[in-house]
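Peer 1: Sequence first, predicted coordinates after that:
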Amino acid sequence: MALLKEEDDCKITAVELGKETSEKYEFYQESLKNCKYISDEWISDLQQSKWQSNQQKKSIAVIENSITFWESQRRKARDAEMLRLEETLAALETKGPVLIDPYLEPRPVIEGLPYKRSVFKPPVKLPILTELQWLSVEKQLSGRPLEEVILDRFRLAVTVKDMLSLFPNQWLTDMIINLYLQMIHHRSIIDNELKPSAVMSTFFYTRLSSGGYSVVKRWTKKLDIFAHNFLFFPIHDRGIHWCLAVADFQEKVLTYYDSMGGKNDVCLNRLFDYLKSEHATKKGVPLADADQWQLVNGERETPQQKNGSDCGVFACQTAEFLSRGSELVFQQEDMPCIRQRMMFEILNQKLLTTETDLSHLKD
């Protein structure tokens, strides 16, 4: 057998191989044929494996970039929320200038309730929605335009957007607060075990503050507030924080409930002046025993919120609990469940704490 040999002068000559060498060479060639590492299939598999590896690396890079981006967005959202909360708390700690009215004689304001509130109905455990109840809420809201009116009750048109304000970390709209308070009022009418409760609109105190009694005296044309045991005033303090003031005509106490622990002597005196003016105008005589009334900052009695978005829920629940004579046993940790419950209650017109169905009532 002859092999080609390259000489130093670059000439190629044939070299004769011996029999033994020839057999070894043929064996070597045969072994090369059986070697997978130089086969066309192995090279193709190697190229495919390398391509898959590159694709996997690209996918990992895309996922890592996505994680980095959303983590950055989360930090920005958290920082923005913390800044908003700090600004809100700072605003709440700042009291605006108040001009002293020489004709106004403010009554002394007491800190804390001056009496033990009588509880004529024992507190109940907070209702928690079942899975089916929550699914019914999601079904009623899904796929609807934000501005669509989903409920029209008590001359209040509630939109999908209003309902979405009951989702976590959202500020309640005026419409939600007004409708929920109306449900509390109408429950007290049909439930003989509850004391009658009247409610004012979320816009009432703002108008009273800006225009005085003459601006709001017609708001109760068809309502005798003195025929009720409780009168609830939702207060939008400085336009950024919901509180609740409650006139208890039986105990002769006007109380201010602030879930951030604030006090508001100006509000209490203004509301008490309203009660006196309303009684003199509608009844024709001064408010009886006006000097026996007590004005109370009830921050010690009020459950405290731990964020900047649940104040409206706290105000609504304070009214709901007080209207049935219950102690204020809810707290911040209950807010997610309470928000869900309020959504179900509004959409189904049923207050679950007393299982009172309002859906059959006429507006």
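Peer 2: Cool, the structure landed.
Peer 1: drop to CA atoms for contacts and neighbour counts, all remaining ones
Peer 2: Fine.
Peer 1: What helices and strands are in contact with the one helix or strand residue 162 maps to?
Peer 2: In this structure, residue 162 is located in helix 160-164 according to DSSP states H and E. Helix 160-164 makes packing contacts with helix 174-190 when contacts are defined by 3 or more CA pairs under 8 Å, 6 or more residues apart in numbering; DSSP states H and E.
Peer 1: next up, a second structure to put side by side with the first:
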Amino acid sequence: MVCYNDELVNIEDKGIMTDTSIQSNAYILYYEQTELVINAYLAIIQRDHRDLVLCLDTFFLIEKKRDLKSIKSINTVDTVLIPVPSNNHWSLLVVQSKNQTVFVLDSSGGTNKKAVEFIRSLYKKEFSIDLSYTKKLKHKISLQENGYDCGVFVLLYSEALAGGQSLCFTKNEIATARQRIRQRIMKAVIKSI
């Protein structure tokens, strides 16, 4: 068992760190592993872009006790990234504090209105901030062409927003993203040992 930034990586149970999964291009983002991978990779993005973004974990929207005020840097960053699980699908909820907006990046084109309304009401209650909801994005985004890349897209969107890059990805970037994500997580885990 290895821990990276409070994310537990269990070698035996998850199979993430076995020789075969490291050496092959097998999918690392199976649904049962998606939460673990998303949380670990968002921790890396958070580490690399600490002053620009706050990456909340996959449990934020499903935990019973949600307290935004206890999250120290929530008002000091421009962008808050929240991965949203919904019926075997993942999307990314984005709060931009500077212009007080919230929007969803969904690789299948969904809007996830429940998550948007929840975060709007939470910001209103905790900070008296009325976030406006933006359906139409200024920038075009890439959409997935299969039924299993949503977790990869959440991480690519997060990385792009944190780095001020385009939300459009080439087919080659998407095809190699799993391997790159796996390698960055493994490197971070090994460094932390």
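Peer 2: Looks like it arrived, so ask away. What you see is a predicted model; the values in this text were computed from it and never measured.
Peer 1: Any idea what the TM-score is?
Peer 2: Aligned and superposed, the two chains score 0.81 in TM-score terms (TM-score structural alignment, normalised by the length of the second structure); 182 aligned residues with a CA RMSD of 2.8 Å.
Peer 1: chain center to the helix holding residue 162 of the first structure: distance?
Peer 2: What separates the centre of helix 160-164 of the first structure from the centre of its chain is 12 Å, taken as CA atoms, centre = their mean, to the nearest Å.
Peer 1: for the stretch 201-350 of the first structure, what spans make up the strands?
Peer 2: 230-237, 241-248, 253-257, 294-297, 350-351 (DSSP state E, counting those that start in this stretch).
Peer 1: Quick check: which of those is nearest to residue 165 of the first structure?
Peer 2: With CA to CA as the measure, strand 241-248 is the member of these nearest residue 165 of the first structure (14.2 Å).
Peer 1: In the second structure, point out the residues matching the closest one.
Peer 2: Counting by TM-score structural alignment, strand 241-248 of the first structure falls onto residues 89-96 of the second structure.
Peer 1: quick one: contacts of the matching stretch?
Peer 2: 78-85, 101-107, 112, 115-116, 150-151, 154, 157-158 (CA atoms under 8 Å, 6 or more residues apart in numbering).
Peer 1: In the second structure, point me to whatever sits opposite residue 154 of the first structure in the alignment.
Peer 2: Residue 154 of the first structure maps onto residue 5 in the second structure, by TM-score structural alignment.
Peer 1: Quick check: the closest residue to that match other than its chain neighbours vs residue 123 of the second structure, distance?
Peer 2: With sequence-adjacent residues excluded and distances taken as CA to CA, 6 or more residues apart in numbering, residue 5 of the second structure is closest to residue 43, at 6.7 Å. For residue 43 of the second structure, the distance to residue 123 of the second structure equals 23 Å [CA to CA, to the nearest Å].
Peer 1: Equivalent analysis for residue 72 of the second structure, please.
Peer 2: In terms of CA to CA, residue 72 of the second structure sits 14 Å off from residue 123 of the second structure.
Peer 1: More neighbours: those two, which one.
Peer 2: Legend: neighbour count by other CA atoms under 10 Å for residue 72 of the second structure and residue 123, higher for residue 123 (19 against 9).
Peer 1: Test my guess that that one contacts residue 130.
Peer 2: Yes - proximity of residue 123 of the second structure to residue 130 meets the contact threshold set by CA atoms under 8 Å, at 7.0 Å.
Peer 1: wait, what's in contact with the corresponding residue of the first structure for residue 35 of the second structure?
Peer 2: Using TM-score structural alignment, the partner of residue 35 of the second structure in the first structure is residue 174. The contact partners of residue 174 of the first structure, by CA under 8 Å, 6+ apart, come to residue 202.
Peer 1: now do residue 49 of the second structure
Peer 2: 162-163.
Peer 1: what separates the residue in the first structure that it lines up against from residue 342 of the first structure, distance-wise?
Peer 2: Correspondence of residue 49 of the second structure to the first structure, assessed by TM-score structural alignment: residue 188. According to CA to CA, residue 188 of the first structure stands 18 Å off from residue 342 of the first structure.
Peer 1: What of residue 321 of the first structure?
Peer 2: 13 Å.
Peer 1: Between those two, which has more neighbouring residues?
Peer 2: For residue 321 of the first structure versus residue 342, neighbours defined as other CA under 10 Å are more numerous around residue 342 (23 against 18).
Peer 1: In the second structure, what sits opposite that one in the alignment?
Peer 2: Under TM-score structural alignment, residue 342 of the first structure pairs with residue 181 in the second structure.
Peer 1: Find the nearest non-adjacent residue to its match, please.
Peer 2: Nearest to residue 181 of the second structure is residue 41, by CA to CA, 6+ apart, at 7.2 Å.
Peer 1: burial count for that neighbour?
Peer 2: 23.
Peer 1: Could you pull up the residues touching it?
Peer 2: 155, 181, 184-185.
Peer 1: Can I get the buried part of those as one PyMOL selection?
Peer 2: Selection of buried members from these for PyMOL, criterion 16 or more other CA atoms under 10 Å:
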select buried, resi 155+181+185
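Peer 1: show me what contacts the aligned partner of residue 124 of the second structure in the first structure?
Peer 2: The alignment partner of residue 124 of the second structure in the first structure, by TM-score structural alignment, is residue 276. Contact analysis of residue 276 of the first structure by CA under 8 Å, 6+ apart lists 286-287, 290.
Peer 1: Would you mind giving those as JSON lines with neighbour count added?
Peer 2: Shown next, in JSON lines, are the contacts of residue 276 of the first structure (neighbours: other CA atoms under 10 Å):
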{"residue": "286", "neighbour count": "15"}
{"residue": "287", "neighbour count": "15"}
{"residue": "290", "neighbour count": "12"}
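Peer 1: what about the strands in the stretch 51-200 of the first structure?
Peer 2: 109-111, 149-153, 156-159, 197-199.
Peer 1: and the residue most central in space within the second structure, what does it touch?
Peer 2: Here the mean C-alpha position of the second structure is nearest to the C-alpha of residue 83 (CA atoms, centre = their mean), at a distance of 4.4 Å. By CA under 8 Å, 6+ apart, the contact set of residue 83 of the second structure is 38, 56-58, 90-93, 154.
Peer 1: if you set the cut-off to 7 Å instead, what comes out?
Peer 2: Residues in contact with residue 83 of the second structure (CA atoms under 7 Å, 6 or more residues apart in numbering) are 57-58, 90-93, 154.
Peer 1: One more: residue 74 of the second structure?
Peer 2: Residue 74 of the second structure neighbours (CA under 7 Å, 6+ apart): residue 54.
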